[in-house]
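Peer 1: after the sequence you'll find the predicted model.
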Amino acid sequence: MATWNLSTAVIHPLVLLNVSEHTTRVLALTKTGKSSVPPFVCGALLGLQTENRFEAFMSFEFLYEGASQGNGFATINPAHFSQRIQQMEEVFPDNTFIGWYAVNTDTTITPEIAKIHEQLIRQYPSALLMVFDAALADGAAENSATQGRGFSLPFSIYETRAPGRVDSQKLLWYVSGNSSDTPSEYYVEASTNREGVVMDDLIWASQLVPIQVQLDSGEAERVAVEHVQYVARPTNADMLNSDSNVPSVSLNASRMATFLVSLRNALDMLDRDIALLKTYVGDVISGKAVFDPEVLQLVQRVLSNRPVVLDDKFFDLAASQEETNFQLASYLASVTSVAGAVRDLSQRSNTALRHGRTKHAPYVNPVQSDGMFAWGPSMGDMMSAFGARGHSGRGHGRFSHI
């Protein structure tokens, strides 16, 4: 049954690259084939949460105990989890823990995934859950189950709703470990004082609801992803030129690799030209070369067109001014963001008062000296100023007909 949900999850390419690399590495180390049950892979999602918008920028792996073999369930190592969260927040102070990911053969939630989610929501009640479909990501287009679905993302993201009292039978699908019947709605126990099989009729539980997913990336992320995509695909020409000392560009090289190789060639050519001119001028001064005014004028013309740092003080001053301008721009952006947040807060306060009272909301005057926001005259006072009266009186002003 579809559930109306306005929440949105934004995933950046770095998260998908980390999840794919983690899954590939675990499969390679465990030597698990496609026909057998894949090992359990999970990790944390770090990012920002703004109201009902979740944005994941990076991720890291979980250290868990217990495998998905038999009826056992994995358990997250709390010491390692807390240490990694602290380390990531020290390096990236703006990013916090917003959820976690798990790899499965499809995008459904298994009892093992639900058990780990139950552990995490005790500390993070609104944690997201991203279920990564390794089979769909592997490009198994020949599978009849994936044919006809068109293009789809290889993962689904679920939001944890606020806990409520639900029927205990809705939790038996993962508490008992029987995943044969996939439920239509996913519920995870939210209380911390219960262990084992659910026996009561009602129990506190949180519902996992799928939310909308968006992919977003900055210019640096797009260049990095494009570089990773093409740099590891050598062609026959690359193999033939592998022993050559001449720097070459692969036919499948990324734009970043092409730019870096071109920049290297330009710098190498500039270095050779400067060394040649320096050698010639030195030979002319020492008398080893013939003095030619036309050649020296050409050398002077070439050197005058090159940017040269004549004094280190001027260079340091220019660098300092550039850094100052960048910091001022950052501070201005921060002040603008805070001003926008204050404006939104005042507008929402006026809207709440307007709909929460029988009369109109009072005017908000932000320039009063007794506080940040001071209540001004009411709507009735403003109407009286124009000569308005009530229904019983006879006003001669502009609003006398009210």
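Peer 2: Yep, that arrived.
Peer 1: drop to CA atoms for contacts and neighbour counts, all remaining ones
Peer 2: Will do.
Peer 1: quick one: contacts for residue 134?
Peer 2: Taking Cα atoms under 8 Å, 6 or more residues apart in numbering as the criterion, residue 134 is in contact with 23, 103-106, 154.
Peer 1: got it, and residue 210?
Peer 2: With contacts defined as Cα under 8 Å, 6+ apart, the neighbours of residue 210 are 156-159.
Peer 1: mind running it again at 6 Å?
Peer 2: If a contact means Cα atoms under 6 Å, 6 or more residues apart in numbering, then residue 210 has 157-158 as its contacts.
Peer 1: picking that back up, possible to save the contacts of residue 134 as TSV with neighbour count?
Peer 2: Shown next, in TSV, are the contacts of residue 134 (neighbours: other Cα atoms under 10 Å):
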residue	neighbour count
23	20
103	25
104	22
105	14
106	17
154	17
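Peer 1: structure two is appended below for comparative analysis:
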Amino acid sequence: MADSVSVDDVSVQVPDNGGASSEHFNEGTSEGRVDVGIHPLVLMNLCDHWTRVHTAASPTSPPTAKPVVGALFGIQKGREIEVIDSFELPSAHELSVSDSNLSLKAFLTQRTEQFATVFPGFEFLGWYAVQDKIHASDLATHRMLMEFNESPLFLVLDPTPPPAQPKDHAKVKLPLALYESELHVVNNAPTMLFVKTPFKVTTTESEGIALDHISKVAPTNATAQSSLHGSLGSLRDATHMLDKQLGVLRRFLEATKNGTLK
């Protein structure tokens, strides 16, 4: 994004039908600007957020009654960005009926300060939305969030991807898309567009161990078991046997010391 153009100079064009438009995003890929790694916790938070919203929704409610959006947090060092955690952003209606009377900006400012206190080094990196496509209103939200980060990321998770065929199972990609905003000249006016950005899913060893169990899919009325259960069970049995044999040895030594060995 050009440094000479302020946020207020960006033109956000909204089509009359309220849907996505080619004027609002570019299917090209922005390469080489940043190296983004997304941690599994963020992906699980997105899925959990969407599931809770749609499970609690009334059958008669329209699918878009409550937007599923949130903030992305993590660490940025130069061109390297790690998206480590996220939290949900309330809707305008939820803010209006809450006791706090906070605006979205005030709410995000408060939560950002809390995150920075609990997790030193973490900063606001962008936002997410669980939806099947980009909407014109997303640019307005993105523009507002640029007050917290001049180059926020926008992560989109498609909750209803097309079903995968069995033969293509190994080739199925995550229904995720990551975007940055760029300025392009459209009709002789600077216009902010979304441009896809490459990313990778990265995990630490501790995250891998924690996710090994909870990511298992269990049949109905069955309990999911991690691949660690077998080895942990064997270790438990071996420890129990060792404790039992040490007890026998201890009683033998005590009997020998007391002269009561028979």
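Peer 2: Structure received. Computed from a predicted model, the values in this text were never measured in an experiment.
Peer 1: tabulate the contacts of residue 134 of the first structure (TSV), appending distance to residue 384 of the first structure and secondary structure.
Peer 2: What follows is those, written out as TSV (distance: Cα to Cα, whole Å; DSSP: H, G, I helix; E, B strand; the rest coil):
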residue	distance to residue 384 of the first structure	secondary structure
23	72	helix
103	67	strand
104	69	strand
105	71	coil
106	68	coil
154	64	coil
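Peer 1: biggest separation within these, which pair?
Peer 2: Taking every pair in these and measuring Cα to Cα, the maximum separation is 13.9 Å, between 23 and 106.
Peer 1: who touches both of the two?
Peer 2: By Cα under 6 Å, 6+ apart, no residue touches both residue 23 of the first structure and residue 106.
Peer 1: now which residue in the first structure aligns to residue 155 of the second structure?
Peer 2: Residue 155 of the second structure maps onto residue 130 of the first structure when the alignment is built from TM-score structural alignment.
Peer 1: how near is its match to residue 256 of the first structure?
Peer 2: As defined by Cα to Cα, to the nearest Å, residue 130 of the first structure lies at a distance of 31 Å from residue 256 of the first structure.
Peer 1: more crowded one of these two?
Peer 2: Summary of the neighbour comparison: residue 130 of the first structure and residue 256, criterion other Cα atoms under 10 Å, with residue 130 having more neighbours (25 against 15).
Peer 1: dump the residue contacts of the more buried one.
Peer 2: Applying Cα under 6 Å, 6+ apart as the definition, the contact partners of residue 130 of the first structure turn out to be 101, 156-157.
Peer 1: confirm it sits in a strand?
Peer 2: Yes. Under the criterion used here (DSSP: H, G, I helix; E, B strand; the rest coil), residue 130 of the first structure sits inside a strand.
Peer 1: tell me where the second structure has strands.
Peer 2: Per DSSP state E, the second structure has strands spanning 25-29, 35-38, 69-77, 80-88, 123-130, 153-157, 176-186, 189-196, 199-201. These are given in chain order.
Peer 1: which of the contacts of residue 134 of the first structure sits closest to residue 240 of the first structure?
Peer 2: Relative to residue 240 of the first structure, the closest of the contacts of residue 134 of the first structure is residue 23; by Cα to Cα it sits at 33.4 Å.
Peer 1: map the closest one across to the second structure for me.
Peer 2: Taking TM-score structural alignment for the superposition, residue 23 of the first structure sits opposite residue 50 in the second structure.
Peer 1: nearest residue to that match other than its sequence neighbours?
Peer 2: For residue 50 of the second structure, the nearest residue in space outside its immediate sequence neighbours is residue 68; the separation is 6.2 Å by Cα to Cα, 6 or more residues apart in numbering.
Peer 1: go on, residue 189 of the first structure?
Peer 2: residue 205 (4.2 Å).
Peer 1: what do you get for residue 124 of the second structure?
Peer 2: residue 73 (4.8 Å).
Peer 1: roughly how far apart are the alignment partner in the first structure of that neighbour and residue 352 of the first structure?
Peer 2: By TM-score structural alignment, residue 73 of the second structure lines up with residue 46 in the first structure. When Cα to Cα is the yardstick, residue 46 of the first structure and residue 352 of the first structure sit 33 Å from each other.
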